[in-house]
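Chemist: requesting a structural model of the entry that follows:
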Amino acid sequence: MDKHIDILIVGAGISGIGLAAHLSRNCPNRQFEILERRDSFGGTWDLFKYPGIRSDSDMSTFGFNFKPWQQSNVLASGSAIKGYLSEVVDEYKLKDKINFGHRVLSANFDSSLKQWILNVEDQNQKKQTWTANFVLGCTGYYNYDHGYEPEFPNREAFKGQFIHPQHWPENLDYTGKKVVIIGSGATAITLVPAMAKGGAEHVTMLQRSPTYIASIPSIDFLYEKMRKVLSEDVAYKLTRARNIGMQRGIYAIAQKQPKLLRKFLLKSIEMQLKGKVDMKHFTPAYNPWDQRLCVVPDGDLFKILRSGKASVETDQIEKFTETGIQLKSGKHLDADIIVSATGLEIQILGGIKATLDGKPLNTSKHMLYQGVMVSDVPNMAMIIGYINASWTLKVDIAADYICRLLNYMDKKGYDEVIPQGDQTEILEDTVMGSLSSGYIARAADVMPKQGKHAPWKVTNNYLADRKELKHAKFEDGILKFFKRDLEDNRKPKLVS
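Modeler: Coordinates of the predicted model:
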């Protein structure tokens, strides 16, 4: 074996960095390392380089609970978030624990050793074998190699530049160019004003159907005022609590009174468009939060549409042409550059081929215990953030729970833990919840499934989860603990 690790974290994005910091704080006697296939940490915030990339959650809740985001801007740029993560890495001395350029190809749990055996490829494409007592998946839920791209008829005919935001060309010059952005999600509504302001001749957002979009202030003026009269810590905690409450409140209204929230959102958009853009482009056929609600700072999207520097088309693509896109309505969109902001390709565990004693692990046939541990899989946890609130809120409470569990096992002398599943509990819905977004639908074949009841039911309710995970008992009849047989010296099974 090339290396043995007590706790192996896969992925050095926001989840992996957050979990590592929590382990450093709460499990000082535990040894851990991080495997990161890329050459830098940050995950999403290191990969995506497209113009205007930013958070789509407020930073008071997107920042970790142990490290306040002490700036008054509500949303943050990708580079600012990467800088914030860099501070966490430095403060908790994590750089030396990250193995960059290391990709996990496969992972097999050897029940005779009660250990994970991992095939790893290093930066020189040299194969290594690592062993670990615990594997903690922090890879998010999308494929880093390529995004989702639907089949566009006659795409090869287009003579201009075709780009997916996940692989934005370095130093792309779009000055004076006609740009068509396909999509209406968070990426598209960020790109439109950024490219229009950045010198494009004209930017068109082409969507099949409208999305709900809310405008939020770019600066939290109340937080600014509180910082002048209260301590930094108190001002931050009050702001964070307020924003958590607002996130939950808006989602709750969407569930209980969707017509009321729909009316409010559409009226707000109408006021900002000021009659310059047809409301049909911003009037979805579904209810709020049936798909993820998008946000724009200071209504920048609506301002750029009013100015005429950008426009929106709601239509379907008939085919690509040499000079742009032919729509089914008969209209042609001229383009020098086409950006396919069509979403993510869903992937679990970073595409790792996982097995249990050589038998393939199909995560879509399993549930998540407490939204953290994979049913019937030993010594494994994964962190999947919220779909209706800041991703990092889930990172914090899941990491705290994992630390409590590890400390409990240390106290009792346990080496192995298995959340014993109940197949009568499993439902068809995934842990991503009831959202009807395209990427959610595409997740059905890989994402763990929902359970009917707790602790198998994933509620996507931060306030309820925080209370539950903080006080969850480990001796519940579901978690099964074992001690390693010290006399068993059999060699680990390596599955390629």
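
Chemist: hey, let's count contacts and neighbours off CA atoms from now on
Modeler: Fine.

Chemist: so which other helices or strands are in contact with the helix ranked longest in the chain?
Modeler: Ranked by number of residues, the top helix in the chain under DSSP state H is helix 232-256. Secondary-structure packing of helix 232-256 (3 or more Cα pairs under 8 Å, 6 or more residues apart in numbering; DSSP states H and E): helix 59-62, helix 221-229, helix 258-273.

Chemist: what do you get if the cut-off is 7 Å, keeping everything else the same?
Modeler: On a contact count with 3 or more Cα pairs under 7 Å, 6 or more residues apart in numbering; DSSP states H and E, helix 232-256 meets helix 59-62, helix 221-229.

Chemist: possible to save the ones you listed as CSV with mean neighbour count and distance to G42?
Modeler: CSV is the format used below for the helices and strands packed on helix 232-256 (neighbours: other Cα atoms under 10 Å; distance: least, Cα to Cα, whole Å):
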stretch, mean neighbour count, distance to G42
helix 59-62, 26, 14
helix 221-229, 14, 27
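
Chemist: quick one: the strands in the stretch 301-450 of the chain?
Modeler: For the stretch 301-450 of the chain, strands defined by DSSP state E, counting those that start in this stretch occupy the ranges 310-314, 317-321, 324-327, 332-334, 337-340, 353-356, 359-360, 368-369, 373-374, 380-382, 416-419, 426-430, 449-451.

Chemist: and those as TSV, adding mean neighbour count?
Modeler: Shown next, in TSV, are the strands of the stretch 301-450 of the chain (neighbours: other Cα atoms under 10 Å):
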stretch	mean neighbour count
strand 310-314	20
strand 317-321	19
strand 324-327	21
strand 332-334	18
strand 337-340	22
strand 353-356	20
strand 359-360	12
strand 368-369	25
strand 373-374	24
strand 380-382	24
strand 416-419	20
strand 426-430	18
strand 449-451	26
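
Chemist: and this one, please, so the two structures can be compared:
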Amino acid sequence: MSEHFDVLIVGAGLSGIGAAHHLQEAFPGRRYAILEARTAIGGTWDLFRYPGVRSDSDMHTLGYRFRPWTQAAAIADGPSILDYIRDTAADGGIDRRIRFGHKVIGAAWCTADGRWTVTVEHDGRTSMLTCRFLYMCTGYYTYDQGYTPEFAGIEEFRGQLVHPQHWPEDLEYSGKRVVVIGSGATAVTLVPALAETAARVTMLQRSPTYIMSIPTEDAVATRLRAWLGPRRAYTITRWKNVLISTLIYQLSRRRPAMIRELIRKQNAAQLPAGYEVDVHFNPDYNPWDQRLCLVPDGDLFRSIRAGRAQVVTDRIDRFTATGLRLASGAELDADIVITATGLQLLAFGGVQFTVDGRAVDLPDTMAYKGMMLSGVPNFAFTIGYTNASWTLKADLAAEFVCRLLRHMDSGGYDRCTPWPDPDIAKAPLLDFQSGYVQRAIHRFPSAGSRRPWRLGMNYAHDVLSLRHGRIEDGTIRFARATDPAHVPLRATP
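Modeler: The predicted structure is shown next:
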């Protein structure tokens, strides 16, 4: 007999722990478990161990809605974020529901039984679990390896080659010449951290990225905590930051030249006089066509001003035994080359789904409200915002799942399935120009040309839709149990 659960959550990272909190708060008697392929809580924040790893969003929005972030630093380091996730899991007893080393490889829905059968690998063995509702909180990239382009001559390099996703614990870079390939969030985090002790750090980029400097500490949040206490201060600061980031995003889309000039002026003010700002910090795309990078207290610019770091904008011709030869003919000597060249996207951790014996081809499905799949019953997933903090959407998705389960119980339904209007045109699930998205988006579900199938990127709108909107909106089909022996589990009032 397979062990049965009301809900199975896959993934014990930021999203999975948050989903578990919402679930057990709404339904204290509901039986659930979290399946985690790795051996630790934290997901991304446990995996990434490179120097200086930190949030790329402020913690008043990256933190959970239900658990105030009370530390002074609004842009927090990785270990602090990991402690926050672990403390959340421990305080709610969620950590006791996690099954570590359980990798989900397949999930099969059976309408006749009204349940999922989930295939799990653990300790070299395969087992089955069943559940009424399956909730994927796996993120959208693979933990096995990052993305490294094919560089000519890479096998000739005699130094150390490192990808940040798998940072060696014993890597010694003090006094070394380091080249960081890339200009995204990982690169701009690594460069100032390495520059503290390395002999020289070079950020080698093919093209610039928009980079903005923000204070490490939120002065408004600090004052509000003193006046109002942590919970009320957190709520106000959260909405303040949501509104500011939404304003910047909307202006970036509607008046890109204005935001481009604002960012350029800020960069120029923090760089040495005469610095080639337009060469190294003025992209050829509009703001927010790709994710905008944040640097706390301008630490990247400080490293450049101090002469501890430099930026080179050029293309790589090939690796050499001692470093890199560039398309311009210049050479960069390096003891260590770090390929901060991006991630490999992977939908739902690579799990293979079937519905009543038919394989689910993800590109043929459409994402309802960015969190359920067309034609796939009793299933939800979490994908956060690309223009704001991931957790803002993760919290809303978990709240919606709880509302959905309560509605199913009150109506005596055993399944719910979104079905799109056939006239809706398909669109990419993530409308984002970053390379890591473009390389893999064709393997993901699609979005639709209008709501509720278009992936929303507006938190305030999603609050109204997911927290307060109608559950029975004419898109989700609900069905009552066909098995006379089926007794629906009632929600706790």
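
Chemist: what's the TM-score here?
Modeler: The TM-score (TM-score structural alignment, normalised by the length of structure 2) is 0.96; 485 aligned residues with a Cα RMSD of 1.3 Å.

Chemist: please, which helix or strand holds M205 of structure 1?
Modeler: Assigned by DSSP states H and E, M205 of structure 1 falls within strand 202-207.

Chemist: check the mean deviation of that strand from structure 2.
Modeler: Its aligned residues in structure 2 lie a mean 0.6 Å from strand 202-207 of structure 1 after superposition (mean Cα distance after the TM-score superposition for structure 1).

Chemist: possible to save the strands of the stretch 301-450 of structure 1 as CSV with distance to K263 of structure 1?
Modeler: Formatted as CSV, the strands of the stretch 301-450 of structure 1 follow (distance: least, Cα to Cα, whole Å):
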stretch, distance to K263 of structure 1
strand 310-314, 21
strand 317-321, 30
strand 324-327, 30
strand 332-334, 32
strand 337-340, 30
strand 353-356, 47
strand 359-360, 48
strand 368-369, 36
strand 373-374, 40
strand 380-382, 38
strand 416-419, 44
strand 426-430, 29
strand 449-451, 31
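
Chemist: tell me which of those strands sits nearest to L172 of structure 1.
Modeler: strand 337-340 (10.4 Å; Cα to Cα).

Chemist: show me what that closest one is packed against.
Modeler: strand 161-163, strand 178-182.

Chemist: repeat that for 10 Å
Modeler: strand 161-163, strand 178-182, helix 186-197, strand 202-207, strand 324-327 (3 or more Cα pairs under 10 Å, 6 or more residues apart in numbering; DSSP states H and E).

Chemist: can you check what angle separates the third one from strand 310-314?
Modeler: Just to be clear, that refers to helix 186-197 of structure 1. Interaxial angle of helix 186-197 of structure 1 relative to strand 310-314 (axes from the mean of the first three to the mean of the last three Cα atoms, to 10 degrees): 140 degrees.

Chemist: what does the second one give?
Modeler: Compare the direction of strand 178-182 of structure 1 with that of strand 310-314 by the same axes, to 10 degrees and you get 40 degrees.

Chemist: superposed on structure 2, what's the mean shift for the longest helix of structure 1?
Modeler: Counting by mean Cα distance after the TM-score superposition for structure 1, helix 232-256 of structure 1 comes out at 1.1 Å.

Chemist: what's the angle between that helix and helix 221-229?
Modeler: Going by the same axes, to 10 degrees, helix 232-256 of structure 1 makes 160 degrees with helix 221-229.

Chemist: the strand holding M205 of structure 1 to strand 317-321, inter-axis angle?
Modeler: 140 degrees.

Chemist: how about the helices of structure 1, start to end?
Modeler: 14-26, 44-47, 59-62, 78-91, 186-197, 221-229, 232-256, 258-273, 300-307, 391-412, 438-441, 462-471.

Chemist: check contacts around the residue nearest to M128 of structure 2 when sequence neighbours are not counted.
Modeler: Sequence neighbours aside, T119 is the residue nearest to M128 of structure 2 in space, at 4.8 Å (criterion: Cα to Cα, 6 or more residues apart in numbering). Shown in contact with T119 of structure 2 (Cα atoms under 10 Å, 6 or more residues apart in numbering): 102-108, 126-130, 351-352.

Chemist: for the strand holding M205 of structure 1, which helices and strands make contact with it?
Modeler: strand 178-182, helix 186-197, helix 300-307, strand 310-314, strand 332-334, strand 337-340.

Chemist: now render the ones you listed as TSV, adding distance to N73 of structure 1.
Modeler: What follows is these, written out as TSV (distance: least, Cα to Cα, whole Å):
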stretch	distance to N73 of structure 1
strand 178-182	27
helix 186-197	16
helix 300-307	15
strand 310-314	25
strand 332-334	36
strand 337-340	28
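
Chemist: so which of those comes closest to F282 of structure 1?
Modeler: Nearest to F282 of structure 1, of all these, is strand 310-314, at 9.3 Å by Cα to Cα.

Chemist: okay, and the closest one goes to which residues in structure 2?
Modeler: Mapped onto structure 2 using TM-score structural alignment, strand 310-314 of structure 1 spans residues 309-313.

Chemist: what does the matching stretch rub up against?
Modeler: Contacts of stretch 309-313 of structure 2 (Cα under 10 Å, 6+ apart): 178-183, 191-192, 194-196, 198-208, 279-281, 300-304, 326, 328, 332.

Chemist: show the buried residues in those residues.
Modeler: With burial judged by 16 or more other Cα atoms under 10 Å, the buried subset of the contacts of stretch 309-313 of structure 2 is 178-183, 191-192, 194-195, 198, 200-205, 207-208, 280-281, 300-304, 326, 332.

Chemist: how many other residues sit next to K256 of structure 1?
Modeler: Neighbour count of K256 of structure 1, defined by other Cα atoms under 10 Å: 10.
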